[in-house]
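>>> Fold the following, please.
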Amino acid sequence: MAPTSLILKPGTAWPDAWERSLAAAPEAFQDDRVRNLWAASWRSDGRALPATSPVDGSPIAGPPRLDGDTARQAVRAALDAHRAWRHIPLPERAARVSATLDALTAHRELLALLLVWEIGKPWRLAQADVDRAIDGVRWYVDGAGPMLAGRTPLPGPVSNIASWNYPMSVLVHALLVQALAGNAVIAKTPTDGGVACLTLACALAAREGVPVTLVSGSGGELSEALVRAPEIGCVSFVGGRDTGAGIATAVADVGKRHVLEQEGLNTWGVWNCTDFSALTAVIPKLFDYGKQRCTAYPRFVVQRSLFADFLAAYLPAVRSIRLGHPLAVESPDDRPPELDFGPLINAAKAKELADQVTEAIGRGAVPLHRGALADARFLPDQDTSAYLAPVTLLNPPPSSPLHHAEPFGPVDTIVLVDTEAELLAAMNASNGALVATLSTDDPATYARLAPQIRAFKTGHGKPRSRGDRDELFGGFGHSWRGAFVGGELLVHAVTDGPPGERLPGNFPDYHLMP
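Predicted coordinates for the structure are as follows:
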């Protein structure tokens, strides 16, 4: 049962985080709004939209949305900065990026606190997001020399459009590596959250002379400037397939360098398997951040004869999931709670998923587990409209989005199969994914089936992750377009190499323009 007398941990309220942000970067924060950063200047332009925290529905800072004309001015200014920065020697670029990392480290807890309020990350995961950004970029700083040997920056700045779920370890990480490689960088703040965290991070980078542009606005309004403008040297996108498909068409038409990571239905197959204790141990970890991750596993494809064993392993694990207010404690001296997840990104997303679950059940899906918010950790009388307890459905109908698309929330679906052909068909339901896993006792069976699974990374009884250092990362089918990244390839994706170089990745039948 959930504790009955919880309080908000002192010093962690949104007004506390906002006051600390104002003190840390007064140039970037103004009264109750954030500013846009372009032409090396923080500007109070754009129409600031209201926003609320998914944690409890309270007001927070919204994005100051620019119009298309202003975004084009920002892109032209970024090109001027790029032309100067690309000639800065690597040791100087590395020194400025290192100084930025030191500043991010000094503000680690504030950045994490902003992530909690803006996108609902539990404290542990918010800190991990900040740490992965800092540690990851340091690895590139330390090894930049060999990675950049014989390579030059792109002709124009790199434009970054990313989803809201990992502002630091995906977006800020990418920005700083791209800048280290000699490029000016542009970022669009995600519409659904993270603007204050990104603003603080970019303010710290700009102070060290890193050429960063940070703008807010709708994708439709800014895409002409951030995607199609001739000044842009590369487009890096993380998000949904519909938006990604439009960007892919735009960049392919002109041969522009691109890295487009898109959603896919990552699947976990169970075939001729007896090691169910390993599955029980990993299930709670698969619910980190409410499965609001590009490498989450929302679909299990299970051999019918093993279904009873699977349920015996799965259900106790999913019943142990901990969720609630990320900063609710029993006494002032307590640390923030260890939660698997807090709210979804907003109340609309929680309602959308709840409606999809209801509709799927109405069309024949069998509910195997439905968690209850009454068992979660909440403050008295707080708004819980953005929260959704874990749900598990057996055999969602083909007409349901839960059958073929990534839910991006704590909803698992299970499909039963009788043959290997059915297993592969069900695991490949979304025509391409980033990761997959196959649990099977026989190594030969894994070696035979894994290459037929349409995922870029496939694990043998273990989950796979995005990764950025020791191995490259990409996707199959509709889950990825353009250059693969990870390790030195993340640097190669945003630099030019020898004439005629062909970067590893999913490209149409043409060579990238130099």
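>>> drop to CA atoms for contacts and neighbour counts, all remaining ones
OK.
>>> how much space between the residue of the chain positioned farthest from its centre and Thr440?
Centroid-distance maximum for the chain: Ser305 at 36.0 Å, with Cα atoms, centre = their mean. Separation of Ser305 from Thr440 (Cα to Cα, to the nearest Å): 14 Å.
>>> Also Asp309?
Applying Cα to Cα to Asp309 and Thr440 gives a distance of 14 Å.
>>> and the helix ranked longest in the chain, what does it pack onto?
For the chain, the longest helix by residue count, based on DSSP state H, is helix 123-148. Packed against helix 123-148 by the contact rule (3 or more Cα pairs under 8 Å, 6 or more residues apart in numbering; DSSP states H and E) you find helix 90-106, helix 108-119, helix 173-180, helix 488-492.
>>> Please name every helix or strand in contact with the third one.
Translated: helix 173-180. helix 90-106, helix 123-148, strand 185-188.
>>> Going along the chain, name the helices of the stretch 151-300 of the chain.
Using DSSP state H, counting those that start in this stretch, the helices of the stretch 151-300 of the chain run over 173-180, 195-207, 219-223, 241-254, 276-286.
>>> Let me have those in CSV, adding distance to Val270 and mean neighbour count as columns.
Below are these laid out as CSV (distance: least, Cα to Cα, whole Å; neighbours: other Cα atoms under 10 Å):
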stretch, distance to Val270, mean neighbour count
helix 173-180, 35, 26
helix 195-207, 40, 24
helix 219-223, 40, 16
helix 241-254, 27, 15
helix 276-286, 10, 16
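>>> Would you reformat the ones you listed as a markdown table and include distance to Arg481?
Shown next, in a markdown table, are the helices of the stretch 151-300 of the chain (distance: least, Cα to Cα, whole Å):
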| stretch | distance to Arg481 |
| --- | --- |
| helix 173-180 | 17 |
| helix 195-207 | 25 |
| helix 219-223 | 17 |
| helix 241-254 | 7 |
| helix 276-286 | 26 |
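>>> looking at the ones you listed, which is closest to Val75?
helix 219-223 (10.4 Å; Cα to Cα).
>>> please give me the structure for this one as well, since I'd like to look at both together:
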Amino acid sequence: MTQCTPENPVPLAPTSAFIAGSWTDLPARFVLRSPVDGRILAEVADCGTREAEAAAQAATAAFASWRLTTAYQRAAILSRWAELIQSHAGDLARLITWEMGKPIRQSRAEIKTAVTLARWYAEECKRITGESIPSQFPDKRLQVWKVPVGPVFAITPWNSPVSMVVRKIAPALAAGCTVILKPDEQTPLSALKLAELWAEAEGPGGTLQVLPSADPVPLAERLMMDPRIAKLSFTGSTAVGQKLYGQGSSTIKRLALELGGHAPVLIFADADIDAAVAMTIHAKFRYAGQSCVAANRLYVEDAILPEFTAHYLEAMGHLQVGDPFAEDTDIGPLVSETAVEKFKAQLQDALDRGARLLRGGAVQGLYCTPTLLAEVDPQSRIFHEESFSPLLPIQGFRDEAEAIALANDTPYGLAAYLWTRDLGRAYRVAEALQCGIVGINDGSPATPQAYFGGSKLSGLGAEGGKWGLEEYLQLRHVSIQLPG
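Take a look at the predicted model:
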């Protein structure tokens, strides 16, 4: 366990692997440092192929009984888990902030999302229903059942280390699947704490296992080649997702891949400028831009571009960068030096191509100021790469057709945002955008009961709502010949 003292005020969390319902100490461990101030948070168990094999065996054995539990039994455990997450909300929020640097207010909001997700799937699993279908034969009864797909391998990212874990494993467990979770190596403590609470909620051994790993490649390859693992649910980069896609082909795994995003924001001349500024600030700069649905490209109709830019710069000036544990902080550190180097490289590339720096650009350690660029060359990296930082280009457009063309000029298709008071335009643009999520006058459209997913290189499959639950179910046709 990590020790919570005045010198090290990190909440208690397990540091061992959680395999087959037991905490497993390993001689191999890796050091976890906080992006907040560089302190060592813990030394965490470093799992490899041996632990992957043990987890696969345990998940397979547990699935044999877990799939037979009633929806009401699973719902009761998930409900207890949700209440435990709620009762430990303060510690979990602090863990998020220590592990990845998210401002504490935003960490608390993440816990609320996680609790809502757990509660949602505790209720939704009671609504898994099949169908009876008409038969052309009087002595046959035809049914279609929905049954759990089997043991699941889940890989979660560091940017939302509690809500992303719950969003994947709650529907899997609700469906009757067992889960092996590999949390990101930068944020394992949050996931291990959730496993501790799952056990406290009386989740059976082997239904949820957590394997932290400093080098997840061998572990992932082992589980991806294992025919007992029926499904992969992955959130992360497109490059890694493409590799996992290929690895799953030999065993024909079910796949849900939530990959990179490059969200455009379209501001039309009839928009409420103050509301559009406020919500676009939120869509871009929460988590310091480290979100797959973060605004990456800001397009404003030419007629209001100067006015909008002035309002936007003023709003950016009110953003507080600093200690993520301070209640008034809006932007904390980036998660790693690698993230900072990407911020600096994209910024320098744009400047070298003639971009004008309107605000920001300063870097101190892992802390980067919110940055706005104008007159950016369309070939600049920032227009073609996910930023995952507080760096944003602003560009004008002439009309609706050009706005749609600019928004769709990307191989990614996760989220997009638009601001207009014209209902017809809202529908036309939303229908034309090539993405899975559209916010119309809304900078935060994601919600637990709705679909969450993308198209093109942003992935496949679904999370959220009933669609997230169906990802862990497969259909079975049952034909019954009546006797006599």
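>>> And the TM-score between them?
Here the TM-score for the pair of chains, by TM-score structural alignment, normalised by the length of structure 2, is 0.88; 457 aligned residues with a Cα RMSD of 2.3 Å.
>>> Pick the most deeply packed of the helices and strands packed on helix 173-180 of structure 1.
strand 185-188 (a mean of 26; mean count of other Cα atoms under 10 Å).
>>> quick one: that strand aligns where in structure 2?
Alignment of strand 185-188 of structure 1 against structure 2: residues 179-182, by TM-score structural alignment.
>>> quick one: that stretch to chain centroid distance?
Centroid displacement of stretch 179-182 of structure 2 relative to its chain, using Cα atoms, centre = their mean, to the nearest Å, is 15 Å.
>>> and Ile60 of structure 1, which of the helices of the stretch 151-300 of structure 1 is closest to it?
helix 195-207 (9.2 Å).
>>> what does the residue farthest from the centre of structure 1 align to in structure 2?
Under the alignment by TM-score structural alignment, Ser305 of structure 1 pairs with Ala303 in structure 2.
>>> Now its match. Nearest residue, chain neighbours left out?
Spatial nearest neighbour of Ala303 of structure 2, chain neighbours left out: Ala269 (6.2 Å); criterion: Cα to Cα, 6 or more residues apart in numbering.
>>> Kindly report the same for Ser389 of structure 2.
Ser389 of structure 2 sits nearest to Gly289 (Cα to Cα, 6+ apart), 4.5 Å away.
>>> And the one you found, what's its match in structure 1?
Residue pairing (TM-score structural alignment): Gly289 of structure 2 is matched to Lys291 of structure 1.
>>> Hmm, its match is touching Gly409, no?
Yes. The criterion here is Cα atoms under 8 Å, and Lys291 of structure 1 meets it with Gly409 at 5.0 Å.
>>> Now do the closest residue to Gln481 of structure 2 other than its chain neighbours against Ser479 of structure 2, distance only.
Nearest residue to Gln481 of structure 2, sequence neighbours excluded (Cα to Cα, 6+ apart): Lys140, at 4.7 Å. Distance, Lys140 of structure 2 to Ser479 of structure 2, by Cα to Cα: 7 Å.
>>> And Ala239 of structure 2, by the same measure?
Separation of Ala239 of structure 2 from Ser479 of structure 2 (Cα to Cα) stands at 43 Å.
>>> ditto for Phe388 of structure 2
51 Å.
>>> Between these two, tell me which one has more neighbours.
Phe388 (28 against 12; other Cα atoms under 10 Å).
>>> How about the more buried one: what's its closest non-neighbour residue?
Gln290 (4.3 Å).
>>> Wait, the one you found touches Trp158, no?
No. Using Cα under 8 Å as the test, Gln290 of structure 2 is too far from Trp158 to be in contact (9.5 Å).
>>> what residue is smack in the middle of structure 2?
With distances taken as Cα atoms, centre = their mean, Met164 lies nearest the centre of structure 2, 4.6 Å away.
>>> Which residue, other than its chain neighbours, is closest to the counterpart of that one in structure 1?
Superposed on structure 1 with TM-score structural alignment, Met164 of structure 2 falls opposite Val170. Nearest in space to Val170 of structure 1, with sequence neighbours left out and distances taken as Cα to Cα, 6+ apart, is Ala133 at 7.2 Å.
>>> aligned partner of the one you found in structure 2?
In structure 2, the residue paired with Ala133 of structure 1 is Ala114, using TM-score structural alignment.
>>> can you pull the contacts of its match?
85, 162-164, 166-167 (Cα atoms under 8 Å, 6 or more residues apart in numbering).
>>> before we move on, the earlier item: what's the mean deviation for the match of strand 185-188 of structure 1 versus structure 1?
On superposition with structure 1, the mean distance recorded for stretch 179-182 of structure 2 (mean Cα distance after the TM-score superposition for structure 1) is 0.6 Å.
>>> who touches that stretch?
Around stretch 179-182 of structure 2, the neighbours that count as contacts under Cα under 8 Å, 6+ apart are 55-56, 59, 151-156, 169, 172-173, 206-213, 216.
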